[in-house]
Structure formats: C-alpha cells, structure tokens
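Visitor: here are the coordinates; sequence isn't available:
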C-alpha cells in the first residue's frame, strides 16, 4: 500500500519533464501536480462534509416527526374547547332549573357560563417552544440541503487546460473559505442542539401541568444532559489538547482570545499612562 502511494506521488515518473522556459505553461508539470493534490484534498473535504450532512438530515427528519407527533396533541388545546363550553352551559341550565323549582332562590345570583375558552399559559408556552423547535429542525434540514448543493457546485467538472483547471479550483476554494462554508456546515448541528433543548424544556413544562412527578425525572435528566453539553464545549477552552472540540468551541475560543487581548492592551495603555504621569514634573518643580 505504501509502495503504491509513493509511486503515485512520484510525479517525476508520472509526468514528463517540462521543456525549457515552459515550467509554467498551460500543461506544465506543476499544474498537474497541483490538480492531483487538490483533487485528493477536495475529495476528502466533500466526502467528509457530505457524510456529516447526510447524518444531520436523517436526524432532523426523525426529530421533526417526533415534534410533530407531540404538537398534534397539544396544538388542539390552542383552539376553543367546545366540549368545555358545552359542559359549562349545561351546568348553567341545570342550576337555573333548580333555582326555578326552589323558593327563595334568586335566578340572577347564578353565575353565567362563559361561551369562550382561552388556553392556559402553560399550554401557550409548550406550543410556543415546540413550534420553535420544529422550525429550527426544518431550518437545519433546509440549510443541510443547500450546503450539499454548494459542495456539488464546488466539485463540479472544471474544463480547460491543466493551468486553467488549477486556477478554477483555487478560485472556488478561495470562495469557499471567504464565505465560511465549512464553518456554516460545522455550526448546523448546533441548530439541532438548540432545537432539542427547546423540545426538552417544552416537555418539562407540559409534564408539570400533566404529571408533576414525571416532570421531576424528565427535568433532572434534561438538566444533566445540558450540563454535560456545556462541559464538553467549555473544557477545550481550558485544555487545548481536549478532543471535544467543535466549531462552536472554536468561535468561543476566538471570542475569549479577543477579549483577553483587549484587556491586555487596556492594562498596557493604563501602565504607560501611569509611567507618563510619574515622569511629569510636579507642581513644586
């Protein structure tokens, strides 16, 4: 295997030597070498990104289906509860009938049943959290599909000579880096993480109204998962060798480094200002 790899990288045998003064010509060896190395790099890049996007799409689809199943039960409570209104009206009718059969009972003292019903605050919170979670899940799936199309365009066929193919590839790669496509793809799982967090929060609120005893166990498990998630993100900020590094960790690291540099600069300026004050002559001088 190593012998085959070394033979593939022996470009002096693979490609004929360039003629004199044609070392940068349209079909020079350097362009073929660049294209071969770039193809290997791009293949690994596109396959790795596409693999992660495929997993993300599957998870987003399954998770959206789970949220939809829960919403199908709770979204009905946002509408007018016709059953509850009917029961309230029947109770009012029965109370009026009893009042008419009894002497000394004032009919006007019987409270009137409301013909409208409003959902409780907990139900509003639950549906709001779950609808937001569903939107985030769909957004991550949409962005994943768009990212796969971006990489498809990036790896599309490049016509022309060896030099033109090299220039086209470098132009596409520079655009990929300029518009932070790898960073966007790396942050897509964070959208699903936020969606999952909102879903668990909504599930906890829903169980508080339904079964408080079950809400305690779900709440403890959700908080434990949240703590573990935060630890895996924050540990690489302390230990550079930690393997729990993600694009979100890199962003937090850059932000932390920026503010640390700013604080060092402020302290340095303050120290220079103090030295300048000490060097100035006093009033008596």
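Guide: Okay, I see it. Computed from a predicted structure; not experimentally measured.

Visitor: switch to C-alpha atoms for all contacts and neighbour counts from now on
Guide: OK.

Visitor: quick one: the strands in the stretch 51-200 of the chain?
Guide: Here the stretch 51-200 of the chain has no strands by DSSP state E, counting those that start in this stretch.

Visitor: can you pull out the helices in it?
Guide: Counting by DSSP state H, counting those that start in this stretch, one finds helices in the stretch 51-200 of the chain at the ranges 82-101, 121-154, 162-178, 181-210.

Visitor: Alongside the first one, take a look at this:
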C-alpha cells in the first residue's frame, strides 16, 4: 500500500498567510507600544522612587528634635541639683512627656499622591507584561497545516474581542498618564511648601501640561480629521457611533 502525501490547496495557504500577516501587524503595533511603555515606566518609577525616599522622612519624627528634648531634660536635671547639709537634693519638676509628633498635612498629601503614583506605574508595568504574554499566546500555533492554523485562529479571535485584550492594552498608557499627573500634583504641593517662588514656578508649568494634554486628547472629538488619536479614544468613538 502506497501513501501519497497530498499538499493542502493553495487557497488555504494563501488565506493562512494573509490572515497571519494581518494579525502579526496588529499585534506587533500593540507590542511596540507596550515596549515603549515599559521603558518609560522603568525610568519614571526610578525617578519617582528617589522623590518618595526623600519625602517619606517628613512622615516620621525628626531624630534631632527628640535628641534635643532629651538633652534639655538632662541639663535641667543637672542644674536642679544642690547640696544641703551634705545631702544632694534635686528641685527639678517631674519630667514632662516628649512632644507628640503629628505629620504636617502637606507631607501627608505629597506622600499619598506619590505613593499612589508609584503603585499605579508599577501596576501598569505588571499588566503590560501580562498583555504581551496574551498576545504571544494568541499568535502561537502548534499546528502545521494551514487549515488547522486557521481553525485555531478563528477559535481564538472572538476571545480577544470578548475579553477586551486590545482595549486593556489601550488603557495602559492612560494609567501611566494618570500616574504622571499624580506625581506632578504632589510636586506642586512639595515645592509650594519648600519655597513660594518654587511653587509659583512649578504650578504654571504643571497646569500648562495638564491643559495641553486634555486638549490634545479631546481634539479628535471636535475635529474628526485631527491626527491626535489614541487607541482608547478610537474605541470610544467607534462605540459612540
């Protein structure tokens, strides 16, 4: 008995190649955006961590203040000693409790904003890696024949839309922008407390950035021909139609 291997029709091969190239281009664009996002997130988190380390000390009691309090207590105790009839007496009053530390409101606000910003940026990096894994699994194929590859692709394709994989990928840059906005807001509080002139310098710059960002984001809603389009905004516009 002779077995003759029959190659799949050329139509299946052509269709599989066309569909694979289409999916590859779409996934590759998404992966490139995520790679850029991961690089920026790493650099941004490193810079933000330096600010958090510096500002975190404002939430704790100053060791110098506590040391000064103890030295004053020792000095008062020493000065109160007197010798009467060969007896060492002390007229010092009972020691008062150390002053209660309360973190200043500006320090609580700044650290709250910066810690929230750091958490969001790290969460963005975490979800970015997850999305890359999801997309890699979508393109992965263990089948050899074009028919089986197309069947696998048609089986997986509805899942991308149902579970909003590309929409999740489109939200990630906005999360990073939110993290950046929280950092800028905390920076305004921080500089305004350090020096009024520094605050007057940072606040207009941050306000200008926020205005330009919002204007560039919403511009396509005003003019459909505006090229300032983002994947998330395009999805919202398609849904609104």
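Guide: Structure received. Computed from a predicted structure; not experimentally measured.

Visitor: Superposing both, give me the TM-score.
Guide: Aligned and superposed, the two chains score 0.84 in TM-score terms (TM-score structural alignment, normalised by the length of structure 2); 228 aligned residues with a Cα RMSD of 2.8 Å.

Visitor: re earlier: got the helices of the stretch 51-200 of structure 1 as JSON lines, with mean neighbour count and distance to residue 260 of structure 1 columns?
Guide: Shown next, in JSON lines, are the helices of the stretch 51-200 of structure 1 (neighbours: other Cα atoms under 10 Å; distance: least, Cα to Cα, whole Å):
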{"stretch": "helix 82-101", "mean neighbour count": "14", "distance to residue 260 of structure 1": "60"}
{"stretch": "helix 121-154", "mean neighbour count": "18", "distance to residue 260 of structure 1": "33"}
{"stretch": "helix 162-178", "mean neighbour count": "16", "distance to residue 260 of structure 1": "26"}
{"stretch": "helix 181-210", "mean neighbour count": "19", "distance to residue 260 of structure 1": "23"}
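
Visitor: Can you say which of those is nearest to residue 279 of structure 1?
Guide: helix 162-178 (48.0 Å; Cα to Cα).

Visitor: mean shift between that closest one and structure 2?
Guide: Here the mean offset of helix 162-178 of structure 1 against structure 2 after fitting is 1.5 Å, by mean Cα distance after the TM-score superposition for structure 1.

Visitor: quick one: that helix aligns where in structure 2?
Guide: Using TM-score structural alignment, helix 162-178 of structure 1 lines up with residues 146-162 of structure 2.

Visitor: SS state for residue 202 of structure 2?
Guide: At residue 202 of structure 2, secondary structure determined by DSSP: H, G, I helix; E, B strand; the rest coil is helix.

Visitor: which ones are touching the residue sitting nearest the centre point of structure 1?
Guide: Geometric centre of structure 1, nearest residue: residue 191, 2.0 Å, by Cα atoms, centre = their mean. By Cα atoms under 8 Å, 6 or more residues apart in numbering, the residues touching residue 191 of structure 1 are 136-137, 140.

Visitor: one more time with 10 Å
Guide: 133, 136-141, 197 (Cα atoms under 10 Å, 6 or more residues apart in numbering).

Visitor: Equivalent analysis for residue 227 of structure 1, please.
Guide: If you count contacts by Cα under 10 Å, 6+ apart, residue 227 of structure 1 has them with 221, 233.

Visitor: now do the one 4 residues further on
Guide: Applying Cα under 10 Å, 6+ apart, one finds that residue 231 of structure 1 lies in contact with 225, 244.

Visitor: Can you tell me the element the corresponding residue of structure 2 for it falls in?
Guide: Aligned by TM-score structural alignment, residue 231 of structure 1 pairs with residue 215 of structure 2. Assigned by DSSP states H and E, residue 215 of structure 2 belongs to helix 196-222.

Visitor: Stretch 218-233 of structure 1 against structure 2, how far on average?
Guide: Mean deviation of stretch 218-233 of structure 1 from its aligned counterpart in structure 2 after superposition (mean Cα distance after the TM-score superposition for structure 1): 0.4 Å.

Visitor: Tell me the buried residues in that stretch?
Guide: With burial defined by 16 or more other Cα atoms under 10 Å, the residues of stretch 218-233 of structure 1 counted as buried are 218-219, 222, 232-233.

Visitor: Tell me which other helices or strands the helix or strand that the helix holding residue 215 of structure 2 is followed by touches.
Guide: Using DSSP H and E, the helix or strand that follows helix 196-222 of structure 2 towards the C-terminus is helix 231-240. Other helices and strands packing on helix 231-240 of structure 2, by 3 or more Cα pairs under 10 Å, 6 or more residues apart in numbering; DSSP states H and E, are helix 165-194, helix 196-222.

Visitor: can you tell which of those helices is closest to residue 16 of structure 2?
Guide: Of all these, it is helix 165-194 that lies closest to residue 16 of structure 2, at 21.9 Å by Cα to Cα.

Visitor: Quick one: distance of that closest one to the chain centre.
Guide: Distance of helix 165-194 of structure 2 from the chain centroid (Cα atoms, centre = their mean, to the nearest Å) equals 7 Å.

Visitor: Many thanks, we can stop here.
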